[in-house]
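1. quick one, fold the following:
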Amino acid sequence: MFTVDAPEVSSVREGPWLLTPGERYGSRRRVRRTGPEAVLFDRDGTLVEDIPYNGDPERVRLMPSARAAVDAVRARGIPVGVITNQSGLARGLLTHGGVEAVRRRVEELLGPLNVWAVCPHGPGDGCACRKPAPGLVHAACAALGVDPRAAVVLGDIGADIEAAKAAGAVGVLVPTPVTRPEETAAAEHAAPDLLTAVRALLGGPDGSAGAP
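-> Have a look, this model is predicted:
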């Protein structure tokens, strides 16, 4: 059962909203493994198809290889999180209930995830959490008990990669048709799909891990 660290009725200028399991992952003793200590996925355009301001769980569709990629990370015992800008909240186009309904549907399709960090602000609000700012990465890593420098962020646009870099994490771009050419050109690490990206992060046949 997930708890929400933000009330149903609150100013969207508060945040980020943190959706976490009742037991914080960081409170559990973990066996140290090679590779990243946390993998954080962007939501729209990375894990699920990007439908602007979607609060309808019936419209949620997974991106290609999303389930296989998440399963591969989970099988290594590495915590999995989601970091997502949801400016529809600030614009009055989304409600907290809609965001939560979509989260539940995503987890029905992907299985349970360890943490969600949601920015409810608009582009002009000047918050510290809206990507490309690092606040969502910091919040998710804090909930997981992981140093951001040991985390990897996967996303489909430059703001995801910039947020990772600002937090000290590794960013991996998984381009889609909406990714601008200059974003792809600027990405230090990129992969054609999520599963390829995750396999590179988790290591090849020799067990060594590294960024794509």
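
2. hey, let's count contacts and neighbours off CA atoms from now on
-> OK.

3. neighbours of Val115, how many?
-> A count of nearby residues for Val115, using other C-alpha atoms under 10 Å, gives 24.

4. next one: it from Val82, what distance?
-> 6 Å (C-alpha to C-alpha, to the nearest Å).

5. any residues in contact with both of those two?
-> Jointly contacting Val115 and Val82 under the rule C-alpha atoms under 8 Å, 6 or more residues apart in numbering are Ala140.

6. helices or strands up against the helix ranked longest in the chain?
-> For the chain, the helix that runs over the most residues, judged by DSSP state H, is helix 96-110. For helix 96-110, the helices and strands in contact under the criterion 3 or more C-alpha pairs under 8 Å, 6 or more residues apart in numbering; DSSP states H and E are helix 66-75.

7. to compare against the first, here's another:
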Amino acid sequence: MHSPDRLVILDRDGVINRDSDEYIKSLAEWIPYPSAIQAIARLSQAGWTVAVATNQSGIARGYYTEATLAEMHARLCHLVAEAGGNIAHIAWCPHGPDDRCHCRKPHPGLLAQIRDALHLGELSGSWMVGDSLRDLQAGDAMGCRRVLVRSGKGERTLEKHAELEAPESDTLVFDDLAGFVSWLLGDEKRGNKA
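-> All right, here's what the predicted structure looks like:
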């Protein structure tokens, strides 16, 4: 049974794997951060549910196919399983920015898909981890707690939105996914509710 306060939702490009302004167009270009794969496994082993919400407008732009995306996600799930972890659900949006869909972040449609797939009534109290403001905005719409990582486009996001690092900000900032997971699980061990 999944619980919203034991759910971590991850953006993909820049959080789990290297990002590229030229898009990740093939399995060969999909290069995971080894520390991120280990971090997902650590979460699973500690009883957390992990899901992924990823915009993939490269499909709408004709850069790659849904079959290629499926190969990337199969590889991701295989690597995580090899490390002793599990990804409960991957939700992805194939649309471009002008398609007016409800799934493309910053809209919350992908998170709603995750909520429904995992049979959760709500996502309030879940964590949304991303490297861009739109990841955090999608999480906000569903009541998620916000985490920004500096990997991927995270440094660029912080340059544009310095308020995310302000002391009064409700956004937690970490160097990468591994840093967040170490904090989250360490906090848990100390008996503090994250």
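
8. can you pull the TM-score for these?
-> Superposed pair, TM-score by TM-score structural alignment, normalised by the length of structure 2: 0.83. Supporting alignment: 179 aligned residues with a C-alpha RMSD of 2.0 Å.

9. thinking again about what came up before, the longest helix of structure 1: average distance to aligned residues in structure 2?
-> Its aligned residues in structure 2 lie a mean 1.1 Å from helix 96-110 of structure 1 after superposition (mean C-alpha distance after the TM-score superposition for structure 1).

10. pull up the aligned stretch in structure 2 for the helix or strand following that helix.
-> Later in the chain than helix 96-110 of structure 1, the nearest helix or strand by DSSP states H and E is strand 115-119. The aligned range for strand 115-119 of structure 1 in structure 2 is 89-93, by TM-score structural alignment.

11. what do you get for stretch 163-174 of structure 1?
-> The alignment of stretch 163-174 of structure 1 onto structure 2 (TM-score structural alignment) covers residues 138-149.

12. what residues sit buried inside the matching stretch?
-> Burial within stretch 138-149 of structure 2, assessed by neighbour count using 16 or more other C-alpha atoms under 10 Å, is assigned to Ala138, Gly139, Asp140, Ala141, Met142, Gly143, Cys144, Arg145, Arg146, Val147, Leu148, Val149.

13. mind checking the longest strand of structure 2?
-> Longest strand in structure 2 by number of residues (criterion: DSSP state E): strand 49-55.

14. that one maps to which residues in structure 1?
-> So strand 49-55 of structure 2 sits over residues 79-85 in structure 1, by TM-score structural alignment.

15. so which of the buried residues of stretch 138-149 of structure 2 are in helices?
-> Per DSSP H, the buried residues of stretch 138-149 of structure 2 map to helices at Ala138, Gly139, Asp140, Ala141.

16. for stretch 88-106 of structure 2, measure first residue to last.
-> Rule used - C-alpha to C-alpha; the end-to-end distance of stretch 88-106 of structure 2 is 22 Å.

17. likewise for stretch 70-85 of structure 1?
-> One end of stretch 70-85 of structure 1 sits 20 Å from the other (C-alpha to C-alpha).

18. repeat that for stretch 116-126 of structure 1.
-> 21 Å.

19. again with stretch 147-155 of structure 1
-> 19 Å.

20. cool, and stretch 175-187 of structure 1?
-> End-to-end distance of stretch 175-187 of structure 1: 10 Å, with C-alpha to C-alpha as the criterion.

21. again with stretch 71-91 of structure 1
-> Using C-alpha to C-alpha, the end-to-end distance of stretch 71-91 of structure 1 comes out at 34 Å.

22. tell me which residues in that stretch are buried?
-> Residues 71-74, 78-90 are the ones in stretch 71-91 of structure 1 that count as buried (16+ other C-alpha under 10 Å).

23. what sits up against it?
-> Applying C-alpha under 8 Å, 6+ apart, the contact partners of stretch 71-91 of structure 1 are 12-13, 25, 36-44, 53, 70, 94-96, 110, 113-123, 130-131, 136-137, 140, 144, 198-199, 202.

24. one more pass at 6 Å, please.
-> 12, 37-43, 53, 94-95, 113-122, 130, 136 (C-alpha atoms under 6 Å, 6 or more residues apart in numbering).

25. equivalent analysis for stretch 169-181 of structure 1, please.
-> Contacts for stretch 169-181 of structure 1 (C-alpha under 6 Å, 6+ apart): 148-149, 151-157, 161, 164, 189-193.

26. could you redo the last one with a cut-off of 8 Å?
-> Taking C-alpha under 8 Å, 6+ apart as the rule, stretch 169-181 of structure 1 contacts 45-46, 148-158, 160-162, 164-165, 184, 187-194, 197, 211-212.

27. among these, name the buried ones.
-> Among the contacts of stretch 169-181 of structure 1, the ones that count as buried by 16+ other C-alpha under 10 Å are 45-46, 148-149, 151-158, 160-162, 164-165, 184, 187, 189-191, 193-194, 197, 211-212.

28. good, we can wrap up now.
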